[in-house]
Structure formats: C-alpha cells, structure tokens
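J.: take this sequence and fold it.
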Amino acid sequence: MEDINEKILWEGYGLRFRGGTRTRTGLICRTDMGLRELKKPRGSEESLYLAFDVKEQLRKNGFRNISRFYRTLEGEPFYRYDSVLYTLEDVMPSESLPEDSADTFLRGAEVLGQMHHGARGLQSEAARWDGERLPGLYAKRRSELAKIRRRNDKRRNYDAIDLLLIRHYDPFMEQAALAEELLRKGGYQNAVDRAAETGAFCHNAYKGEALRQNEKGEIFVGSFDKCSSELPLADLARYLRRYFKKTASNAEGVAKMLENYGKHQPLSAGDLTILQGMLIYPEKFLRLVNEYYNKRRACVSPAMQERLAAAAKEEENGRILRDIVKKGC
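T.: Next up is the predicted model:
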C-alpha cells in the first residue's frame, strides 16, 4: 500500500513520501514538503472541479479555515490512479466539532454564514445552475409517491412498509405540495439566478464530522467533495434540522441560529419563505421510500423499516421548524 501512496505522491504531485498515518478520512503523509492528507473523495469529477474553485474563492475572500486542494503536476485538482480519484489536501485539525449542545450549533451557524458569504464572486466552469431543479425534484418525488400508493392499492396485499407508507401518505403529500408552493412564493428561480450571478454554492455535508476545531477553538470546514450549484439555503435548512434533532431546541434557539447565520449572510423575506419550503419538505422519508420500492421489494428489511419509521418521526421536526420560521418572519 505504501508503494501505491509513494507512486501517487511522486507521479501526481512531485512529492517524496516519508511515511504516513491512517485516519478515518484518509492518509496523513509525511513528505519532503511537509504534512499532506491523501484522500479518496466521494464526489464526482465535476463536483471536485467545483470544490476546487469554491475553495480558491473562499480563500481569496478571507475564509481560510478550510483544507485546500493541491494541484497535480498537470494542474488538476485530483489525481487518477487505476480509475480511482485522489485528492491531496492540507491536514485538518483532528478534533471534530461536537453536536451535543446548542452552543456548538450556534457557533456552526455563524461559520456557515461566513462561508456562504465568502463565496461571493465565485465563477466556475463546473457550476450547473438550474432554476427548475429543486421544484422539479419535489414534484417528481410527489408523483412517484402517488404511483407507489396506487400500485400498492391494486395489490391489496400489504407488508409492514406498505402500511407505514399508508399511515404517512396524506400528511407527507400535503407537506411536499406545500414545499413546492413555498418555493414558488419565495421566488426560487429568481433566487437561483441571483446566486449564479453573484457567486454561491451549497456544501451538502455541513455537519459535525465535517467541522473541526483547533486548540484555540477555531472552526475549520472540510468535506467539500460533494458541493454543488444550489442555493446556500439548502445547507442552512439541513443544519437547522440537525440542530433540532440533536438538541433540546426551541423557538428561541432557532431564532438565534438564524441571527448568527444572518450576521454574515443576510436573509430576505423571500429567502425565509424558500427556507420554510426546504424545512417542511419530507426529503429523507421520500428518498428512502423511493430507494425501497425501486429495489422491487425483494424482502421487507427490518433495517429499512426502522430507517423509514425514524425518518417519518424526524419529518415532524420539519413541520415544527417551518412554523417557527414562519412566526418569526
């Protein structure tokens, strides 16, 4: 294995490998130019090109608590070896930001606002903005759910997951339809156009394991390999949901999260309406339902049943969060 790493570092980056230490995220390499972390990213080539441009823009605008990608000898942000992609990055602090208190989420919300603000001016050839993407996805998933329900009704031979779907079908269909309407009312398409023009991105993995803190308590952001051209509000919605799930949160805490984020990335009335749509949309439940039925239901997996039941319960938080944000508008 060391021979492979040595070859990647030398052929890809012109660095001498002096040994390494395996971590959960990759391999911390000692090289003739200092410490670097070699990783196998989870994203596609396109997302990695976008991630490289995002990081460069963030650093340019003063947001430097990130692990930059090092270019290969050929100028690429990743190296391909035996059809596998590798990235070489700065070594991040080892301590993850805990998600066991409201305070850490409040700090994380402010850093999220700083990061989103730091993307201003971003222009990338890898960006793929689509003002119909999210409304289209919401409508598609709602249509798929209706088809699944009709097929199940024709069979009249329900298993445990069929019954779980029937129990939650009406409220989640209503939530999905309301989410589409809120995106429309908030001006989603216009917001996407503005984001593309002014520079923006969505991290898509902003949570505790992607956030690290050093001995001074400074927060660093990693895991950019799945970022995309989407409204930054999607990151905020997911982080609010995670905050509500992980802590004994309340309306005051949610308001403080929005305040901390808005210090750096102000939220307009339209933004808050779009945010409500993202919060109330039962994304996790619909995704898991689609995953289960697309596998043609070979068997009723207890694990999938538990995941769906947990997701259904979690979607209750979306309704509560949407009501909190609505009252605060």
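
J.: C-alpha from now on. contacts and neighbour counts both.
T.: Noted.

J.: find the helix or strand that residue 63 is a member of.
T.: Under DSSP states H and E, no helix or strand contains residue 63.

J.: the stretch 201-329 of the chain: strands as residue ranges?
T.: Ranges of strands in the stretch 201-329 of the chain, per DSSP state E, counting those that start in this stretch, are 211-213, 219-221.

J.: possible to save those strands as CSV with mean neighbour count?
T.: Listed next are the strands of the stretch 201-329 of the chain as CSV, based on neighbours: other C-alpha atoms under 10 Å:
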stretch, mean neighbour count
strand 211-213, 21
strand 219-221, 22
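
J.: can you pull up the most central residue in this structure?
T.: Residue closest to the mean C-alpha point of the chain, counted by C-alpha atoms, centre = their mean, is residue 204 at 1.6 Å.

J.: for it, what are its contacts?
T.: Contacts for residue 204 (C-alpha atoms under 8 Å, 6 or more residues apart in numbering) come out as 226-228, 234-235.

J.: among the residues you listed, which are in helices?
T.: Within the contacts of residue 204, residues falling in helices by DSSP state H are 234-235.

J.: which among the contacts of residue 204 gets closest to residue 164?
T.: Set against residue 164, the nearest of the contacts of residue 204 by C-alpha to C-alpha is residue 234 (27.4 Å).

J.: now do the closest one against residue 101, distance only.
T.: For residue 234, the distance to residue 101 equals 22 Å [C-alpha to C-alpha, to the nearest Å].

J.: second input sequence below; structure requested for side-by-side comparison:
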Amino acid sequence: MNDRAVALLEQYEIEVLRTRKGRGAILCDTQRGCLIFKEYTGREEQLRLQERVLKHLEEQGTVPAERLLATKEGALSVTDRDGVRYILKTWWEGRECNIRDREECMEAMRLLARLHGDLEFTPVFPETEETSAPVIERYLPSRDYEKRNRELKRARRFLKQRSQKTWFEIRLSAVIDPFLEEARQLCEEWKEIELAASDSGEEVPLCFCHGDYQYHNILRQDRGFFLVNFEKCQADGPVRDLYLLLRKLLEKSEWDAEWGRVLLAAYESVRPLKPYERQDLVYRLSYPEKLWKIVNFYYNSGKAWIPEKNQEKLDRLLEQEAARKKFLKLLQR
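T.: Here you go, the predicted structure:
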C-alpha cells in the first residue's frame, strides 16, 4: 500500500500517530487506538450490511468484534485516484486462535454460540436520497451446491476425454464418480427441504452469520478473543459458521469423532441447536466440499505441470473418508 493510500486517512476524524505494514494492509496507531486500513473489493450494499451487523454487535456488548469507521462525510469507504477502494476498521494486536490448543478451540466454539445468539435480528438501515436499504435475501444452500455439482461434472468430462493422464488424474478419475453421486443426491434432498420450508408458510427468524469463522479471523489477546473480517457476513443460518470451523478442526484431527462431539457440546452449552439446524449441519458436513476444492483448483489451473500438493491433498482426503463417515453417523443419532 503506497503513500497515496495513506493520504486518504485525512478523510477520517482521526489523528494518525504512526503507520506500519500489516498483512496486505496498513496498521495505524491513533488517538482512538490501533486501526487497520485495507483494500475493499466488495459491493457497497455488502459494506452497509457489514456495518449494520457490526454496529448491532457493539450495541449488544456480548462479543468483542471489529467496527467499521466512517469518514467525516459519513462514507464507509474511500477511493484513490486509480479507483481502488479502502475501508478503515478497529483492530486488536493479537495472535490467531491456536488450533492445537483444545481449550482455545472449545472457547472459540462458545464464543461462536454467543455471536449467533446476538445475530438473530432484523436490521434497520437509514435511508437517504442517495441510498436505499440493501435487499437481504436468505441464503439457499442448494444454489451453491448445484453450481459446484456442475463444476464437478465438467471436470469429470474433461478427465474422461484426456488421453494421457498423470498419476493424480488417474487417481482422481477413479474416485470422482461416487463423490459426485453423493453430492447430487444431497443437493436434491436439500432442494426438497427448502421447498417444504417455503410451502409451510412459517416465519423463519432472520439470522446472520460471520461468513468466514475460522481461526485466522479469531484473534487472541490478554483481554480474550476479538473477531475480525466480517466482509462475508450474510443472512445465512448459524450452521454456516459452525460447519466451517468444525470441519477445519476435524480435518486437522483426522476426523476424531470424540473430539467433534466435544466441540459440538461446547457450542451447545451456550446455544443448543434446533432440530432443523442439526439436520443442516449433517447435510453441509456430508457434502464432499474438500473434493470439490481439489477438483476446482485442478480444473482451473494449468495442466502442463500438476503440483505434488494436489496428490497429497487427495490422498489425505481419501485416508480420512472412513473417519468422516463415522462422525456423520454419530451426529445423526
């Protein structure tokens, strides 16, 4: 980030004492504490939603989280002469949540449950002549997974047509069909559940989620945890966050079923899952997302040289598959 970008800080009601480089951003020591100034590539509507969610969390006072700061004119972002946009947020100096520390992982689960307890609300947006309230659409998992299934099918067709295959491609060709069939069946069941829910006419509370709740975005300091990077927050159920963190932690532990039970119990000690949320969690964990990621990276990369890392990830996935199925059975009891 260059000096021109730093000059944009003059548009904020702050006194910058010192700046230093962070991860793709500028950390600013100010009279209001440490702030972070970083590029923003999302939509304005998403930024306004993020600001409203974070403001609501601050009002609740339960979960320490970042806040977006507005300019002197009330704008949530600033733009340099090259058209690059930036946002300014509060920041805590700290380290990421230690995924090898089981106590910290359980604490992160309990914090997530408190976060979800605060994010069941209907946001009110101030409207002006220039802006209207963002349109909030509920997330439908089947839409994402239908798209992913189409991508898996394209990759399978490509593999079948490829005459000379590497060892990775031979291995992937041999295992992709059962995963794709599992993905197709799950997507069909998901659509039926979504259709039944819409036909029931029952009013489902509007609930938001962090959208990217993983250890990189859970910072630890002496005062406790601090949540950052809400850029992906959206109107999806709490299971989106729970699924993401649970899957990542279980992958690191070879899908240890007992550890998964302990993590889920930590979450439910604060916020018990509703029956439909538990079903949602089973479906998300059942979808072969890890395989889709491996296939998507392979299909959209150059084929002249396939990184050895691809083979390692596929081997690890296949080694963990029996343990993953075991945990899913435990979850459905």
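
J.: before we move on, the earlier item: need the counterpart of the residue nearest to the centre of structure 1 in structure 2.
T.: When structure 2 is aligned by TM-score structural alignment, the residue opposite residue 204 of structure 1 is residue 211.

J.: gap between that match and residue 57 of structure 2?
T.: From residue 211 of structure 2 across to residue 57 of structure 2, the span is 15 Å (C-alpha to C-alpha).

J.: do residue 98 of structure 2 as well
T.: According to C-alpha to C-alpha, residue 98 of structure 2 stands 24 Å off from residue 57 of structure 2.

J.: residue 239 of structure 2 now?
T.: Distance, residue 239 of structure 2 to residue 57 of structure 2, by C-alpha to C-alpha: 19 Å.

J.: now the contacts of residue 204 of structure 1 as a markdown table including distance to residue 8 of structure 1 and neighbour count?
T.: Formatted as a markdown table, these follow (distance: C-alpha to C-alpha, whole Å; neighbours: other C-alpha atoms under 10 Å):
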| residue | distance to residue 8 of structure 1 | neighbour count |
| --- | --- | --- |
| 226 | 23 | 19 |
| 227 | 25 | 23 |
| 228 | 27 | 24 |
| 234 | 35 | 18 |
| 235 | 33 | 24 |
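
J.: let's have the contacts of residue 204 of structure 1 in CSV, adding distance to residue 119 of structure 1.
T.: Output for those, formatted as CSV (distance: C-alpha to C-alpha, whole Å):
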residue, distance to residue 119 of structure 1
226, 16
227, 12
228, 12
234, 15
235, 14
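
J.: which members of the contacts of residue 204 of structure 1 are the farthest-apart pair?
T.: Among those, the pair separated by the greatest distance (C-alpha to C-alpha) is 226 and 234, which sit 13.3 Å apart.

J.: show me the helices in structure 1, by range?
T.: Listed in chain order, the helices of structure 1 (DSSP H) span 2-7, 13, 45-60, 102-117, 133-155, 160-186, 188-198, 233-246, 251-262, 269-280, 283-294, 302-328.

J.: those helices: which one's closest to residue 220 of structure 1?
T.: Shortest distance between residue 220 of structure 1 and the helices of structure 1, using C-alpha to C-alpha, is found for helix 102-117: 8.7 Å.

J.: return the set of buried residues in that closest one.
T.: 102, 105-117 (16 or more other C-alpha atoms under 10 Å).

J.: what do you get for stretch 120-138 of structure 1?
T.: Those would be 120-124, 126-127, 129, 131, 134-135, 138, for stretch 120-138 of structure 1 by 16+ other C-alpha under 10 Å.

J.: quick check: the farthest pair among those?
T.: Going by C-alpha to C-alpha, the pair spanning those furthest: 121 and 138, at 29.0 Å.

J.: where's the residue of structure 1 most remote from its centre relative to residue 8 of structure 1, distance?
T.: Using C-alpha atoms, centre = their mean, the residue of structure 1 lying farthest from its centre is residue 156. It sits 38.0 Å away. Distance from residue 156 of structure 1 to residue 8 of structure 1, counting by C-alpha to C-alpha: 57 Å.

J.: and residue 97 of structure 1, by the same measure?
T.: On the measure of C-alpha to C-alpha, residue 97 of structure 1 and residue 8 of structure 1 end up 31 Å apart.

J.: what of residue 75 of structure 1?
T.: Per C-alpha to C-alpha, residue 75 of structure 1 is found 15 Å from residue 8 of structure 1.

J.: which one's more surrounded, the two?
T.: residue 8 (22 against 11; other C-alpha atoms under 10 Å).

J.: distance of that one relative to residue 305 of structure 1?
T.: For residue 8 of structure 1 relative to residue 305 of structure 1 (C-alpha to C-alpha), the value is 43 Å.

J.: thinking again about what came up before, which one of residue 98 and residue 57 of structure 2 has more residues nearby?
T.: Shown here are residue 98 of structure 2 and residue 57; by other C-alpha under 10 Å, residue 57 has more neighbours (19 against 16).

J.: wait, residue 66 of structure 2 sits on residue 57?
T.: No - contact criterion C-alpha atoms under 8 Å: residue 66 of structure 2 and residue 57 do not qualify, at 9.3 Å.

J.: follow-up on the earlier one: name the nearest of the buried residues of helix 102-117 of structure 1 relative to residue 24 of structure 1.
T.: residue 108 (21.8 Å).

J.: check contacts around the closest one.
T.: Each residue near residue 108 of structure 1 by C-alpha under 8 Å, 6+ apart is listed here: residue 219.

J.: the one 10 residues further on too?
T.: Residue 118 of structure 1 sits next to 57-59, 61-63 when contact means C-alpha under 8 Å, 6+ apart.

J.: ok, now residue 63 of structure 1?
T.: Residue 63 of structure 1 is in contact with 114-115, 118, counting by C-alpha under 8 Å, 6+ apart.
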